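Participant: Sequence and predicted structure, then a few things I'm wondering about:
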Amino acid sequence: MTTPLSILDLAMIGRGETVRQSLDGSVALAQRAEALGYRRVWYAEHHNSARIASSATSVLIGHVAAHTSSIRLGAGGVMLPNHAPLTIAEQFGTLATLHPDRIDLGLGRAPGTDQRTTHALRRDAHAAETFPQDVQELQGYLSDTSLVPGVEAIPGKGTRVPLYILGSSLFGARLAAALGLPYAFASHFAPNALEDAVRVYRREFRPSAQLDRPYVIAAANVIAAETEASAQEQHLRLKRQWVRMLLGRDQPCTDEQADELLASPQGQLIAHNLKYTAVGTPPVVKEYLDGFAALVDADELILAHQTATVQERLRSVELTAEAMGLPA
């Protein structure tokens, strides 16, 4: 049986692209993913990034949902400590009401940005400490019984939008297990604890009203192309992009300078963070993803097609679907 495949659309703004072109690309990607048989497309909440257009995650989901008909769409994820649980319940309750049985809500506890932007978001410095309680409060708003007397989410109440815990550590694994929720691991950029976290999650899982058995979604990067040379060139551009993101917008660098940094000991951190990346022609990508799914006993893979342009992204999505035998 083929492991279900989904997409994490990072809504990247390519060099020379406008924000509108990036968002139009997200619509085109979701439409193509729907036609090819991918299970879902998720968008992540990031702020103050010149290269990512998914900061208003729920708005983007609504826009893409209006231009597709059946594929599941959701947050991968909403950084809950940035928001009041009631607000997120109302947003995703509205989405679920307008697009029934299509909306997912993945939840993370990181800020999704830098320290200055965290302050600009009015985020409480200790907000992450109440993440487990906030998840349960949000879950109550989306069910029939609010945990806050006299307060209900309208829209939201009774929609039972499925929740997913996102993480890259044992904390998220244990929380997802304790609440009986699916667990999605951010191994596409934080690979360290993947296998340990999955083991802990499966061992400690307690069934819930939403889920009767553990469900693991593992993330990987994919760059699929017709030729190995093209795939490797796109991979190099991705690594250079990571260098520029780590340096910050105030420190521009040339391709030559980025390559020098990649060859340095510090540059090896980027290679490590991108450890779970399938690069190559369709047969190479298939072999890699089959092995990755088996490594962590994943119930589903969510793939970030990290290419520089929308057209390269769409082609990577197509070639991967063909290689993995998705039931289009």
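Facilitator: The structure has been received and is ready for your questions. Numbers count the residues shown, from 1 in each chain.
Participant: only C-alpha atoms for contact and neighbour calcs from this point on.
Facilitator: Fine.
Participant: buried residues in stretch 276-283?
Facilitator: Neighbour-count burial for stretch 276-283, with 16 or more other Cα atoms under 10 Å as criterion, is recorded at Tyr276, Thr277, Ala278, Val279, Gly280, Thr281, Pro282.
Participant: Give me the subset of the residues you listed that lies in helices.
Facilitator: Mapping those onto helices (DSSP state H) picks out Pro282.
Participant: out of the buried residues of stretch 276-283, who's nearest Ala298?
Facilitator: Tyr276 (13.6 Å; Cα to Cα).
Participant: For the nearest residue to that closest one once chain neighbours are set aside, which three-state class applies?
Facilitator: Leaving aside its sequence neighbours, Tyr276 sits nearest to Ala220 (Cα to Cα, 6 or more residues apart in numbering; 5.3 Å). Of the three states, Ala220 takes strand under DSSP: H, G, I helix; E, B strand; the rest coil.
Participant: shouldn't Ala220 be in contact with Asn273?
Facilitator: No. Look at Ala220 against Asn273 with Cα atoms under 8 Å: they stay out of range, at 10.8 Å.
Participant: quick one: which of those two has more around it?
Facilitator: For Ala220 versus Asn273, neighbours defined as other Cα atoms under 10 Å are more numerous around Ala220 (26 against 16).
Participant: dump the residue contacts of that one.
Facilitator: Ser187, His188, Tyr276, Thr277, Ala278, Leu301, Ile302, Leu303, Ala304 (Cα atoms under 8 Å, 6 or more residues apart in numbering).
Participant: hold the first one in mind and look at this next one:
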Amino acid sequence: LVVAEAFGTLAELYPGRIDLGLGRAPGTDPMTMRALRRDRRETEEDFPRDVMELQRLLGDAAPGQKLIAMPGAGTHVPIWLLGSSLFSAQLAAERGLPYAFASHFAPRYLLQALDLYRHNFKPSAVLDKPYAIVGVPLIAAPTDDEADYLASSTYQRVLGILTGQRGQLPAPVAGFLERLDPQARAGIADFLACAVVGGPDTVRAGLQQLANATQADEFMLVSDVFDPALRLRSLDIAAEAMGLSAPVVPAATIP
């Protein structure tokens, strides 16, 4: 109900501009989970039931319905299922919902999940055919060398995640990867297997290769550049490289 009313409020403020992405993972550490009252062990039945309840709360209120999201009811906020494994791909296929794969941090099952989603998709009132987003870590700059330098912020962030030392995005450091041992470099490479880093030509080729491999309907670009102005520049370079007529609009997320 809280989620339905929060996104219902956004939908009333910005009609046609709001999507709701749902994933099973809490997306945080155990201490924060407890603060959010999310320390109860969930079962595989919980998430499908929650998705169905949100669809009902965001749909038109039925006669006699006692639990109504205000605002929220009747907004029909589009629901996307998010995942980094195969569970949500299967559920999105069964419910006929759009699907977004978190290949920006967990690329291992990307192609398998997309294949499962498309192969098992059942048309619904929401979609008549599969529709998939692929997350892409992107660092674009005027030259490959500058992009590699800016990407060191992402490499540091990823290493912090892998070693349990999360923190704010660090400033770039020249030659960061070269200082690491092979195991650390391999961990970062695995985490960022779908990353596209480089100048305009490299970005164009990298995104096109990923598009050919995944047949994605959309890319969701994650550009962890330390300087906010250069982060926006990174997205603009990507848009221009792909021949888009307008700048890429950064997505806002609500945890």
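Facilitator: Now that the structure is in, tell me what you want to look at. Bear in mind that the values here come from a model prediction, so they are computed numbers and not experimental data.
Participant: coming back round to it: find residues that contact each of Ala220 and Asn273 of the first structure.
Facilitator: His188.
Participant: what's the counterpart of the residue nearest to Tyr276 of the first structure in the second structure?
Facilitator: Under the alignment (TM-score structural alignment), Ala220 of the first structure maps onto Val136 of the second structure.
Participant: The residue nearest to Tyr276 of the first structure and Gly93 of the first structure: what is the separation?
Facilitator: As judged by Cα to Cα, to the nearest Å, Ala220 of the first structure and Gly93 of the first structure stand 29 Å apart.
Participant: now swap in Ala298 of the first structure and tell me
Facilitator: Between Ala298 of the first structure and Gly93 of the first structure the distance is 29 Å, computed by Cα to Cα.
Participant: Neighbour count: these two, which is higher?
Facilitator: Gly93 (25 against 18).
Participant: Pretty sure that one sits against Pro155.
Facilitator: Yes. Using Cα under 8 Å, Gly93 of the first structure is in contact with Pro155, at 5.0 Å.
Participant: give me the stretch of the first structure that stretch 17-26 of the second structure matches.
Facilitator: Taking TM-score structural alignment, stretch 17-26 of the second structure hits residues 102-111 over in the first structure.
Participant: related to what we said a few turns ago, take the buried residues of stretch 276-283 of the first structure and lay them out in TSV including distance to His63 of the first structure.
Facilitator: Output for these, formatted as TSV (distance: Cα to Cα, whole Å):
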residue	distance to His63 of the first structure
Tyr276	30
Thr277	29
Ala278	30
Val279	31
Gly280	32
Thr281	32
Pro282	31
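Participant: Among the buried residues of stretch 276-283 of the first structure, which lie within strands?
Facilitator: By the criterion of DSSP state E, membership of these in strands covers Thr277, Ala278, Val279, Gly280.
Participant: Just tell me what the last one corresponds to in the second structure.
Facilitator: The equivalent of Gly280 of the first structure in the second structure is Gly198 (alignment by TM-score structural alignment).
Participant: OK, contacts around the residue lying closest to its match once chain neighbours are set aside?
Facilitator: Distance criterion Cα to Cα, 6+ apart; nearest residue to Gly198 of the second structure, sequence neighbours excluded, is Asp144 at 4.1 Å. Asp144 of the second structure makes contacts with Val197, Gly198, Gly199, Thr202, as judged by Cα under 8 Å, 6+ apart.
Participant: If we use 10 Å, what do you get?
Facilitator: Leu150, Val197, Gly198, Gly199, Pro200, Asp201, Thr202, Val203 (Cα atoms under 10 Å, 6 or more residues apart in numbering).
Participant: likewise Leu262 of the first structure?
Facilitator: So Leu262 of the first structure contacts Leu236, Lys239, Arg240, Trp242, Val243, Glu256, Gln268, Leu269, Ile270, Ala271 (Cα under 10 Å, 6+ apart).
Participant: mean per-residue distance, the host helix or strand of the last one to the second structure?
Facilitator: What it means is Ala271 of the first structure. Assigned by DSSP states H and E, Ala271 of the first structure belongs to helix 267-273. Helix 267-273 of the first structure differs from its equivalent in the second structure by a mean of 1.4 Å after superposition (mean Cα distance after the TM-score superposition for the first structure).
Participant: Can you tell me which helices and strands that helix packs against?
Facilitator: If you count contacts as 3 or more Cα pairs under 10 Å, 6 or more residues apart in numbering; DSSP states H and E, helix 267-273 of the first structure packs onto helix 228-247, helix 255-263.
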